[in-house]
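J.: Fold the following and give me the result.
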Amino acid sequence: MSNGTKHVASHAALLRDVSAVAPSPTNSGLDAIVVPASRPNLQRLIGLSAMLSVPLVVLCSRQAKAERVAERVEATFGARALVVDVPHDYQLLRHHHLTSDKPFFVASAERVSDLSMKRNIGLVLARLRGWSKILFVDDDIHQLSPRDVLRLSGSLDRNPVAAMASRYFPDNSVVCHARRLAGLGQDVFVSGAVLGVNTQHPAVSFFPDVYNEDWFFFAQHAAARSLPKIGEARQDEYDPFADPERAAREEFGDLLAEGLYALFSDTPGWELKDQLKVATSTHHWRLFIEDRYVMISETLRQLSAVQYRTEIALSSAQKSLRRAKLQLDQINPELCVDFIQRWRVDHESWQEVMPRRGTVLSEREALNELDLTTWISCGYGNSPRSAGSGMPSSASFSRSSDRPKAPAGV
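T.: Coordinates of the predicted model:
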């Protein structure tokens, strides 16, 4: 065995594929569909939520504006939604994750994204509201089957998480897209793009602010080869090679996630604590960084031999790979070990931050606890709307620090 120091084209062995399992007629339904939105057109997901009679929670920033989204919800028969504007400088519960420290920001080519924060908001909001099941869906997902959503919801009766894969258009990093373009083997793993979470699980993890944040969120389940895959969805197509800086911003997170999951793939039967012991050794990351450098170089060579592709497409892919290599040159094994160690510390501190299970606040109380002051609660035919006032909440809730800590390494 290589002990996970080589790039793995497919991590399918870490999944438990239950795509063919029929939905249970007795499963409890979803409490909400949570959309971390940055794009303006959310009609597909508004329509899906109305069809399923499941309310939306839309967390808006960038091009997604709460007022515009609310107007669409109110114009869609059967739709209900809580639409929230998330400020660009928002800090969730005034809590700082160590994995957000500056060295990792620099290693990620100063990547700026609020996706992880929005997903973490969704987790905390669910606990505050007393919800059991939420479904995260990215704003570029479509052709999501109601049958698959029901199957996913049923799976959450038995599992802490369940997810779907986006194979068309493939949900991959820039480097992995280039491998596919070069004719090299490259699979697609499940992701946070369609991810169900049982938020009453005693040790719900968090999404770190790094590329592949979803892989870190469900890492413990992938390591145990117990992560349910519930069918496939489709993602809007885009050009992964349009901006070489995209590859640079992804490189650190892609290196970390691929290095961790290669270790999981190569160590069946190991306990997570033993896998993490390897993942916090500089030896592991030195070998994996060397292999990744070779893998990217091989992909560049293979691209040169590709036929039936335009010169522009090949040139863009090659530029992106070269930029990824330059970023990889700035990452050392010690930094990778530091991130993994801080990730585990962050996981433990997150258990202290999460509201205690059994908390049940009203919508307004929960948003005031979150210090999210610009929001609209709306629905088809509902008048008047409810809206955020920005007033501090008089409600109080118990945090998870009131209960025993989760075991280390969980």
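J.: contacts and neighbour counts: CA atoms only from here.
T.: Will do.
J.: pretty sure Pro228 contacts Leu15?
T.: Yes: contact criterion Cα atoms under 8 Å: Pro228 and Leu15 qualify, at 5.9 Å.
J.: Of the two, which one has the most company?
T.: Neighbour count, other Cα atoms under 10 Å: between Pro228 and Leu15, Pro228 has more, with 24 against 21.
J.: Just confirm the more buried one is within a strand.
T.: Yes: membership of Pro228 in a strand is supported by DSSP: H, G, I helix; E, B strand; the rest coil.
J.: any idea how far Ser116 is from it?
T.: 21 Å (Cα to Cα, to the nearest Å).
J.: try Val353
T.: Distance, Val353 to Ser116, by Cα to Cα: 16 Å.
J.: just Asp274 next, same as before
T.: Asp274 is 27 Å from Ser116, by Cα to Cα.
J.: more neighbours, the two?
T.: Just comparing Asp274 and Ser116: by other Cα under 10 Å the higher neighbour count belongs to Ser116, 21 against 11.
J.: Leu303 versus that one, what's the distance?
T.: Applying Cα to Cα, the value for Ser116 to Leu303 is 33 Å.
J.: ok, now Trp343?
T.: For Trp343, the distance to Leu303 equals 35 Å [Cα to Cα].
J.: ok, now Ala366?
T.: Distance of Ala366 to Leu303, computed by Cα to Cα: 51 Å.
J.: for Gly259, same thing?
T.: Distance from Gly259 to Leu303, counting by Cα to Cα: 23 Å.
J.: Val106 now?
T.: According to Cα to Cα, Val106 and Leu303 sit 29 Å apart.
J.: out of the two, which sits in the more crowded spot?
T.: Each of Val106 and Leu303 has its neighbours counted (other Cα under 10 Å); Leu303 has more, 22 against 15.
J.: Hmm, that one is touching Lys319, no?
T.: No: using Cα under 8 Å, Leu303 is not in contact with Lys319, being 11.3 Å away.
J.: ok, Gln43 - how many residues close by?
T.: Per other Cα under 10 Å, the neighbour tally for Gln43 reads 14.
J.: out of everything not next to it in sequence, what's closest to it?
T.: Nearest residue to Gln43, sequence neighbours excluded (Cα to Cα, 6 or more residues apart in numbering): Arg72, at 7.0 Å.
J.: Sequence B follows; please return its structure for comparison with A:
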Amino acid sequence: MDNFVFRDIPPVGGSVANVFVHGYSAGHDLDDRYKLVGALPKQVPGSINIFAFWDSGNIYKVSDSEKMFYARLSWSNPIVGFGAFTASRIKHFIEMRSRADAVGKTLLAELDSYLVRRFPYVERVNLIGHSLGGRVIVSTMRDLVKKRMLDNLNVDNVVLMAAAVDVTNVEAEAFVRRVDGDVYHAYSSNDDVLKLNADEASIGRREVKAFSSVEMTHETGEGFGHLDYWPNLGKVLKDSGALQHLLPAPHEQYSMETWASLTDDLKHEDFVRKDILLYRLLIETDKFLLDALKDILTVECSESSPASLALAVTDKFQILAGNALGNIYRGHGISYVDALESLALERLPSCQVSKCVTVTELEALFVKQACLEPGVFYAYDIIELISFVKWYVDNGAPSAESQFSQWGRLVAEGKRMYSKIFPQKLLGAVLIIAYARRRLNCPFIS
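T.: Predicted coordinates for the structure are as follows:
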């Protein structure tokens, strides 16, 4: 079983691959993976941006039995309960730290296999890692120095950002000799999060003389925090000196605009407009599909303009997908990506859902469940599609409860009272949305 799920971010081209590795408790759901990829430069001509996702855990995820245990402790003694929960999270971090060491030894082999299938002409790779992702890369480098493996895949440059790992001077010098380019090291002495890695002197908080080290600061003079690296990735690459060596031409020619900055809607105060994976798609989609969504979701909208209708349909989808009490508390529904993943975890094998990095991959699973021949589904004309979806909503959509035993159905219903409710018509809406996204051939998310 592979330790990494690789995804190349369009547009792609050139013979150099920049491989990004995330850190602890990151990339654990579709929304978080989207945000990570959204931090990457929108377009790097002459290079291929690849994200390497690995199971780095989720600091907030605990089993139902653990929740009950901590709740009971907290009822009797809040301090003891909080202490027990903190201890469990420290244990979880240590386990993920060990996993980072282990998966780092397989990174280059799995990456080479992926490149052979997707980009056989790539011979040079740059490795960029943050936090425990930096630890993954350090583990890779230790193994590379030791085994001198994969000579057909040359590691050109390495960029470590807030790396949660200790590296000796001897090791650092060996790493620099082993790569064709250089090892760039962005750190911050103000990174308090790395203090939690208490039994090691994390290089993310200090200079390493053998590396091209730079202490990161904001324009205001404030030091970088641990969570400042991804949102400021362009600045980190530029200030560390890595940017001009990662790209095949002078870095002044490239824009550091990211995918996440493609639209002002992400910064809009209206929660509906922020949902660019649905709202932006619906603005651009076919009027017949938009009307079909309006009909299936029973949307009331007096205005007929695409923008107004897209706003109303997005709002209705979010409200139907979110638990009623939760919506009252939040003041709105839930985002499309949250709804999609929650619906998928309820109806599809979790092992398949966890491997989906993009929205279109997850939507494709729903299409596959609904239609034995997904290719035929996407080949429908719009009238055929709408007829199929309406039949599916009324007669063909499988009930989640039918997949459980009697007790299982009761438990599922109880959980839904405190989480999210998904009417059958949301399944039909997802199918139409998947079809619309395929027709538009949306970049990045497809």
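J.: Fetch the TM-score of the aligned pair.
T.: TM-score for the superposed chains, counting by TM-score structural alignment, normalised by the length of structure 1: 0.30, backed by 180 aligned residues with a Cα RMSD of 6.0 Å.
J.: Wasn't Val155 of structure 2 part of a helix?
T.: No: counting by three-state DSSP, Val155 of structure 2 is located in no helix; its state is strand.
J.: Now do the strands in structure 1.
T.: Under the criterion DSSP state E, strands of structure 1 are mapped to 15-17, 32-37, 56-60, 80-85, 133-137, 141-142, 161-168, 190-198, 227-235, 375-379, 386-387.
J.: State the distance from Glu245 of structure 1 to Glu251 of structure 1.
T.: 10 Å.
J.: Neighbour count for the two, which is higher?
T.: Neighbour tally, Glu245 of structure 1 and Glu251, criterion other Cα under 10 Å: the higher count belongs to Glu251, 29 against 17.
J.: The more buried one reaches Ala324, doesn't it?
T.: Yes: judged on Cα under 8 Å, Glu251 of structure 1 makes contact with Ala324 at a distance of 6.0 Å.
J.: Number of residues surrounding Gly129 of structure 2?
T.: Under the neighbour criterion other Cα under 10 Å, Gly129 of structure 2 is assigned a count of 23.
J.: Which secondary structure state is assigned to it?
T.: Per three-state DSSP, the local secondary structure of Gly129 of structure 2 is strand.
J.: which residue packs closest to it, ignoring adjacent ones?
T.: Leaving out its chain neighbours, the residue that sits closest to Gly129 of structure 2 by Cα to Cα, 6+ apart is Val21, at 4.6 Å.
J.: Now do the contacts for the one you found.
T.: Val21 of structure 2 makes contacts with 51-53, 127-130, 133-134, 136, as judged by Cα atoms under 8 Å, 6 or more residues apart in numbering.
J.: What's the separation between it and Val236 of structure 2?
T.: Val21 of structure 2 sits 15 Å away from Val236 of structure 2, going by Cα to Cα.
J.: Please apply the same query to Ala310 of structure 2.
T.: Applying Cα to Cα, the value for Ala310 of structure 2 to Val236 of structure 2 is 37 Å.
J.: what helix or strand is the nearest residue in space to Ala71 of structure 2 that is not next to it in sequence on?
T.: Of all residues not flanking Ala71 of structure 2 in the chain, Gly81 sits nearest, at 7.1 Å (Cα to Cα, 6+ apart). Using DSSP states H and E, Gly81 of structure 2 sits in helix 78-104.
J.: Pull out the buried residues from that helix.
T.: Using 16 or more other Cα atoms under 10 Å as the test for burial, helix 78-104 of structure 2 gives 81, 84-85, 89, 93, 96-97, 99-101, 103-104.
J.: Could you list every helix and strand in contact with the helix or strand that it is followed by?
T.: For helix 78-104 of structure 2, the following helix or strand on the C-terminal side (DSSP H and E) is helix 107-118. Counting contacts by 3 or more Cα pairs under 8 Å, 6 or more residues apart in numbering; DSSP states H and E, helix 107-118 of structure 2 packs against strand 4-9.
J.: and the strand it packs on with helix 78-104, angle?
T.: Relative orientation of strand 4-9 of structure 2 and helix 78-104, computed by axes from the mean of the first three to the mean of the last three Cα atoms, to 10 degrees: 80 degrees.
J.: So for Ala310 and Val236 of structure 2, which sits in the more crowded spot?
T.: Using other Cα under 10 Å as the criterion, Ala310 of structure 2 and Val236 rank with Ala310 on top: 28 against 24.
J.: Next, the buried residues of whichever strand or helix holds that one.
T.: Ala310 of structure 2 is part of helix 306-321 when elements are defined by DSSP H and E. By neighbour count on 16+ other Cα under 10 Å, the buried set for helix 306-321 of structure 2 is 306, 309-321.
J.: and these as TSV, adding distance to Arg439 of structure 2?
T.: Shown next, in TSV, are these (distance: Cα to Cα, whole Å):
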residue	distance to Arg439 of structure 2
Pro306	17
Leu309	19
Ala310	17
Leu311	20
Ala312	22
Val313	19
Thr314	19
Asp315	23
Lys316	23
Phe317	21
Gln318	23
Ile319	26
Leu320	25
Ala321	24
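J.: wait, which of the residues you listed is closest to Ala429 of structure 2?
T.: Closest approach to Ala429 of structure 2 among these (Cα to Cα): Phe317, at 8.2 Å.
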